[in-house]
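Novice: here are the coordinates; sequence isn't available:
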């Protein structure tokens, strides 16, 4: 199985204020040998320029949307964007599509979050029917539960689970089988002071545990109500977020490869998420990229 090491990033990559710094960071990630940059931002309110700018600024680095919401991006717009990127940068852009979360979708008031699985099937049908269509190998699904994982195996190149421990990666690989791509996001904290590391991790966890898709997924894995409440327990944190010195963090990432991931999208958490943690990604590249 081919092993890829990738990067997951959010606001730093999308803000116009940090765009030049982001492009410099992308060039360094390309030089360090990272396989792909996964970054958030959908197509519903216009395609974020970071996608095309990172592709233009690098020579090899792949770019993936992590994740476009099917509720807010018209399939025709998504298909046109993928086609343009495929023409300009063959094989380097991957469309990540997800069902988002009921609190997020309902808050926008444009849709009601009902029957997400059926809507995803319809969305994939529309991508197939677009002119030109989005080939299955150029799209992945933000799959957590068994049905969506099964769908990602037959209607996409694979799955990009977010906010999952290694035991989910193992279950996902069993459902997907040997062929499809499995690329979980894994957040890490390269900080040896336990109080500081847990503070950074807990702030990150608090927001995601408030979203039912994530908390329900963890319940399916056997975590308790106490584990998924508030900012989560230390037990859950230790399962979700490798923290500590470089060796300990690398060991946590390696658990996902051992469980069946062929790509891990690493998100380095720090006290300042508006700045790119370049030093941390250099250290991780030296330890993980062959």
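Specialist: All right, it came through fine. Note that this is a predicted model, so its numbers are computed, not measured.
Novice: When you work out contacts or count neighbours from here on, use the C-alpha atoms and nothing else.
Specialist: OK.
Novice: If you count neighbours, what's buried in the top helix by length along the chain?
Specialist: The longest helix of the chain (DSSP state H) is helix 194-209. By neighbour count on 16 or more other C-alpha atoms under 10 Å, the buried set for helix 194-209 is 197-198, 200-202, 204-205, 208-209.
Novice: Against that first model, consider the following:
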């Protein structure tokens, strides 16, 4: 796992580390923590590599606007088709005062993500999770 960061020096080191991990033969690199909705750090790691996939682990629905995440997703997959894995989820109850039922929070968030993309099943796994 590579820590999510927006600091230039750390981001450069992370990109160099991603290249080393790819050269070592690994196929996927997962980000820890909850990246911002712009997903810029994941994109930077993809820019630094040529074949390795990058996954977000969990984009926090409390802190990352669904429409911004969807736009970021499209920007990234247009440049790196088949190499980006978007994971979304609920944050920890202890951290978010507005915490609510995970299901009741995720369903509308996923609906907003689906509305923000032209083909919702292109990014959703498993396809048609709600039927």
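Specialist: Received it, and whenever you're ready, just let me know what you need. Keep in mind it's a predicted model, so treat the numbers as computed, not measured.
Novice: Run the angle between the next helix or strand after the longest helix of structure 1 and helix 194-209 for me.
Specialist: As assigned by DSSP states H and E, the chain's next helix or strand after helix 194-209 of structure 1 is helix 212-220. Angle between the axes of helix 212-220 of structure 1 and helix 194-209 is 110 degrees (criterion: axes from the mean of the first three to the mean of the last three C-alpha atoms, to 10 degrees).
Novice: residues in structure 2 aligned with helix 212-220 of structure 1?
Specialist: Aligned by TM-score structural alignment, helix 212-220 of structure 1 falls on no residue of structure 2.
Novice: how far does that helix sit from the chain's center?
Specialist: Distance of helix 212-220 of structure 1 from the chain centroid (C-alpha atoms, centre = their mean, to the nearest Å) equals 17 Å.
Novice: where exactly do the helices run in structure 2?
Specialist: Secondary structure of structure 2 (DSSP H): helices located at 8-23, 40-48, 66-79, 102-115.
Novice: Next, format those helices as JSON lines and append distance to residue 94 of structure 2.
Specialist: Shown next, in JSON lines, are those (distance: least, C-alpha to C-alpha, whole Å):
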{"stretch": "helix 8-23", "distance to residue 94 of structure 2": "28"}
{"stretch": "helix 40-48", "distance to residue 94 of structure 2": "26"}
{"stretch": "helix 66-79", "distance to residue 94 of structure 2": "22"}
{"stretch": "helix 102-115", "distance to residue 94 of structure 2": "14"}
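Novice: right, so those: which one is the most enclosed?
Specialist: helix 40-48 (a mean of 20; mean count of other C-alpha atoms under 10 Å).
Novice: Where does that one end up in structure 1?
Specialist: Aligned using TM-score structural alignment, helix 40-48 of structure 2 spans residues 49-57 in structure 1.
Novice: By how much does that stretch deviate from structure 2 on average?
Specialist: Superposed on structure 2, stretch 49-57 of structure 1 shows a mean distance of 1.4 Å to its aligned residues (mean C-alpha distance after the TM-score superposition for structure 1).
Novice: Not counting its own residues, what contacts stretch 39-50 of structure 2?
Specialist: With contact meaning C-alpha atoms under 8 Å, 6 or more residues apart in numbering, stretch 39-50 of structure 2 is reached by 4-6, 11, 14-16, 18-19, 22, 31, 35, 52-56, 69, 72-73, 76, 80, 83-84.
Novice: chain center to that stretch: distance?
Specialist: 11 Å.
Novice: which of the buried residues of helix 194-209 of structure 1 lies closest to residue 284 of structure 1?
Specialist: Nearest to residue 284 of structure 1 among these, counting by C-alpha to C-alpha, is residue 197 at 17.0 Å.
Novice: how close does the closest one get to residue 204 of structure 1?
Specialist: 11 Å (C-alpha to C-alpha, to the nearest Å).
Novice: ok, now residue 171 of structure 1?
Specialist: From residue 171 of structure 1 to residue 204 of structure 1 the distance is 24 Å (C-alpha to C-alpha).
Novice: Likewise for residue 85 of structure 1?
Specialist: According to C-alpha to C-alpha, residue 85 of structure 1 stands 32 Å off from residue 204 of structure 1.
Novice: aligned partner of residue 100 of structure 1 in structure 2?
Specialist: Mapped onto structure 2 by TM-score structural alignment, residue 100 of structure 1 lines up with residue 91.
Novice: The residue nearest to that match when sequence neighbours are not counted: what's it in contact with?
Specialist: Counting by C-alpha to C-alpha, 6 or more residues apart in numbering, residue 91 of structure 2 lies nearest to residue 60, which is 5.7 Å off, once chain neighbours are set aside. Neighbour list for residue 60 of structure 2: 34-35, 88-91 [criterion: C-alpha under 8 Å, 6+ apart].
Novice: residue in structure 1 matching residue 60 of structure 2?
Specialist: Residue 60 of structure 2 maps onto residue 69 in structure 1, with residues paired by TM-score structural alignment.
Novice: now do residue 112 of structure 2
Specialist: Alignment note: residue 112 of structure 2 maps to residue 126 in structure 1; criterion TM-score structural alignment.
Novice: Residue 24 of structure 2 too?
Specialist: Residue correspondence to structure 1 (TM-score structural alignment): residue 24 of structure 2 is matched to residue 32.
Novice: right, so of the helices of structure 2, which gets closest to residue 121 of structure 2?
Specialist: Closest approach to residue 121 of structure 2 among the helices of structure 2 is made by helix 102-115 (8.1 Å; C-alpha to C-alpha).
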